[in-house]
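# only geometry, no sequence info:
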């Protein structure tokens, strides 16, 4: 599959490391030429997006075009991440499609996610290759 314009990296944010590993494999299975960055905390993800903390000298790293975000995580949860994300500069948020990816069956979580203008959609785990490709086809241009 060719490189996709504005999609150099996919960011997985989930405190469950085996889930991140499985989802990374799913993305690799699509054949997309993207880097997959799997982080186990929302606060670390904010550092990654803003090139701060342990990512301070990494502002040349590929920034994500898609973020798959879990809701229920210790420390900063997905909702708290989104509150902080909304405060980021436009350049730090540029061309990022945020997807809530969760096991939550709570209908209010789905409704809340769909009301948030920074969240594109709400998916239930596990991530599947067709979900990734649907997002890519909807939000990105395959032509460089």
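Done, it's in. Predicted, not measured: the structure shown is a model, and the values here were computed from it. Numbers count the residues shown, from 1 in each chain.

# all contacts plus neighbour counts: C-alpha atoms, from now on.
Fine.

# Identify each buried residue in the helix or strand containing residue 84, please.
Using DSSP states H and E, residue 84 falls within helix 78-86. Buried residues in helix 78-86, counting neighbours by 16 or more other CA atoms under 10 Å, are found at 78, 79, 81, 82, 85.

# Residue 114 belongs to a strand, doesn't it?
No. Going by DSSP: H, G, I helix; E, B strand; the rest coil, the assignment for residue 114 is helix, not a strand.

# For it, give me its contacts.
Contacts were defined as CA atoms under 8 Å, 6 or more residues apart in numbering; by that measure residue 114 touches 120, 121, 122.

# how would you label the closest residue to residue 37 other than its chain neighbours: helix, strand or coil?
Nearest non-adjacent residue to residue 37, counting by CA to CA, 6 or more residues apart in numbering: residue 11, 4.9 Å away. Secondary structure, three-state DSSP: residue 11 is strand.

# Got another one to weigh against that:
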């Protein structure tokens, strides 16, 4: 299975780190799209929804200006199911607040929460889990 990625984080360094981890860990990745805000990411998903059958992993920061990660997922879940089924959301956060974790995991579209920084080990675990589920 070929995967594409979307990184949604206002922090340039965090996006850089995630991109490098993907490039060094997933030898079958397709496209890596980086977005510095969730509003633009939603627009991109809405307009590109019919262009691909690839699965896209979204790494989503929880706390961003304009639209935070919680608001992003609320809006994402309003999209048609044929759009949502092409995306798997992983929330990235430095927060250890259990309320944040509980709140985010209430959304059907969120697969898991990953503590920042994303590492090769964490990404490998995600990819192995996906391989198991999709076989």
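Cool, the structure landed. Quick caveat: nothing in here was measured; it's all calculated off a predicted structure.

# before we move on, the earlier item: can you find the partner of the residue nearest to residue 37 of structure 1 in structure 2?
Alignment note (TM-score structural alignment): residue 11 of structure 1 maps to residue 6 of structure 2.

# for residue 81 of structure 1, what are its contacts?
Counting by CA under 8 Å, 6+ apart, residue 81 of structure 1 makes contact with 42, 43, 46.

# how about a cut-off of 10 Å?
If you count contacts by CA atoms under 10 Å, 6 or more residues apart in numbering, residue 81 of structure 1 has them with 13, 41, 42, 43, 45, 46, 69, 70, 71.

# what does residue 112 of structure 2 give?
The contact partners of residue 112 of structure 2, taken as CA under 10 Å, 6+ apart, are 88, 89, 90, 91, 92, 101, 104, 105, 126.

# Can you select the buried ones among the residues you listed for me in ChimeraX?
With 16+ other CA under 10 Å as the criterion, this ChimeraX line picks the buried residues out of these:
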select :88,89,90,91,92,101,104,105,126
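
# Can you tell me which of the contacts of residue 112 of structure 2 is closest to residue 117 of structure 2?
Nearest to residue 117 of structure 2 among the contacts of residue 112 of structure 2, counting by CA to CA, is residue 92 at 7.9 Å.

# Figure out the helix or strand that the aligned partner of the closest one in structure 1 lives in.
Under the alignment (TM-score structural alignment), residue 92 of structure 2 pairs with residue 101 in structure 1. Element membership for residue 101 of structure 1 (DSSP H and E) is strand 97-102.

# and that strand, what other elements does it pack with?
Secondary-structure packing of strand 97-102 of structure 1 (3 or more CA pairs under 10 Å, 6 or more residues apart in numbering; DSSP states H and E): strand 9-13, strand 66-69, helix 78-86, helix 107-115, strand 119-124, helix 129-139.
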